[in-house]
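K.L.:
Okay, structure incoming, though there's no sequence with it:
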C-alpha cells in the first residue's frame, strides 16, 4: 500500500507557462528524493491553466519528508502557490499495487 497525493492546480492565466516551466524544472529533483516512488505532472489538454500532480510515497512520512524540503518551501510554497487561482490536494491510500 502506498500513500498517494493528487493535487489539482489552476494557474492564473498570466502564470500558466511559468508554472509549467517550473514544474518541468523541479520534477527530476522531486523524483530523486529518497522516499518518492513516483512524481508526475500533467496539464489538462482542454484547459491549459489546469495541472494535475500525482505523487506516490511508501507511506505518509514520504510526503512529510518531501514537504519539509527546501525545494518544497522555496519553490512550491513561496513561488508557485501564489501563482495559482485555485488549488486542491487529495490524499489516497493505494490498495491494489
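P.N.:
The structure has been received and is ready for your questions. Here the structure is a predicted model, which is why all the values come from computation and not from measurement. Numbering: from 1, shown residues only.

K.L.:
CA atoms for contacts and neighbours, from now on please.
P.N.:
Will do.

K.L.:
which other residues reach the longest helix along the chain?
P.N.:
If you go by DSSP state H, the chain has its longest helix at helix 16-31. Residues outside helix 16-31 that contact it (C-alpha atoms under 8 Å, 6 or more residues apart in numbering): 11, 36, 37, 38, 39, 40, 41, 48, 49, 66, 80, 83.

K.L.:
and the fifth one, how many neighbours does it have?
P.N.:
When you say that, I think you mean residue 39. Neighbourhood size, residue 39 [other C-alpha atoms under 10 Å]: 18.

K.L.:
hang on, the earlier thing: show me which of the contacts of helix 16-31 are buried.
P.N.:
Neighbour counting by 16 or more other C-alpha atoms under 10 Å classes 11, 36, 37, 39, 41, 49, 66, 80, 83 among the contacts of helix 16-31 as buried.

K.L.:
quick one, what contacts the last one?
P.N.:
Right, residue 83. 11, 12, 15, 19.

K.L.:
re earlier: is it possible to export the contacts of helix 16-31 to a markdown table including secondary structure and distance to residue 93?
P.N.:
As requested, the contacts of helix 16-31 are arranged in a markdown table below (DSSP: H, G, I helix; E, B strand; the rest coil; distance: C-alpha to C-alpha, whole Å):
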| residue | secondary structure | distance to residue 93 |
| --- | --- | --- |
| 11 | strand | 27 |
| 36 | coil | 15 |
| 37 | coil | 14 |
| 38 | strand | 14 |
| 39 | strand | 15 |
| 40 | strand | 17 |
| 41 | strand | 19 |
| 48 | coil | 28 |
| 49 | coil | 27 |
| 66 | helix | 17 |
| 80 | helix | 26 |
| 83 | helix | 29 |
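
K.L.:
another one to put next to it:
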C-alpha cells in the first residue's frame, strides 16, 4: 500500500528563498528515487515563508530509504531543518 507524507514547514522570511531552492532541489533528486511515486512542493500564497510538501512512496521501506539518501542529508537535514521555526509531519497509508 502506498505510504504518504505531508510536511508543513515555516522558516524566517529572510530564509524563504534558500529553503525554497533546497526544497526544489530535493524534489528533483527524490523524483528519481525508485520507490518515490510523488513529491509536490507547495508555496503558501499568504505566507512566503511557509511550505507544504506532499510525498508518496511505494511503501514505508521506500520512505525510510529516502531519509537515508545523501540528498536528504544535504538538503533537508543540512539546509532546510536548521532554518525552520515550525515543522509538522503527518504519515499515512493511501486508500
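P.N.:
All right, it came through fine. Computed from a predicted structure; not experimentally measured.

K.L.:
returning to that earlier point: can you convert the contacts of helix 16-31 of the first structure into JSON lines and add a column each for distance to residue 28 of the first structure?
P.N.:
Converted to JSON lines, those look like this (distance: C-alpha to C-alpha, whole Å):
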{"residue": "11", "distance to residue 28 of the first structure": "21"}
{"residue": "36", "distance to residue 28 of the first structure": "11"}
{"residue": "37", "distance to residue 28 of the first structure": "12"}
{"residue": "38", "distance to residue 28 of the first structure": "11"}
{"residue": "39", "distance to residue 28 of the first structure": "9"}
{"residue": "40", "distance to residue 28 of the first structure": "10"}
{"residue": "41", "distance to residue 28 of the first structure": "11"}
{"residue": "48", "distance to residue 28 of the first structure": "22"}
{"residue": "49", "distance to residue 28 of the first structure": "22"}
{"residue": "66", "distance to residue 28 of the first structure": "13"}
{"residue": "80", "distance to residue 28 of the first structure": "17"}
{"residue": "83", "distance to residue 28 of the first structure": "21"}
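
K.L.:
equivalent range in the second structure for stretch 39-52 of the first structure?
P.N.:
Taken onto the second structure by TM-score structural alignment, stretch 39-52 of the first structure occupies residues 39-52 there.

K.L.:
Now do the matching stretch: distance from first to last residue.
P.N.:
From the first residue to the last, stretch 39-52 of the second structure extends over 11 Å; the measure is C-alpha to C-alpha, to the nearest Å.

K.L.:
Please apply the same query to stretch 70-85 of the second structure.
P.N.:
So stretch 70-85 of the second structure: terminal residues 24 Å apart, C-alpha to C-alpha.

K.L.:
do the same with stretch 45-52 of the first structure
P.N.:
11 Å.

K.L.:
So what's the gap between that stretch and the chain middle?
P.N.:
Chain-centre distance of stretch 45-52 of the first structure: 14 Å, with C-alpha atoms, centre = their mean, to the nearest Å.

K.L.:
Show residues contacting that stretch.
P.N.:
Here stretch 45-52 of the first structure has contacts from 6-13, 16, 41-44, using C-alpha under 8 Å, 6+ apart.
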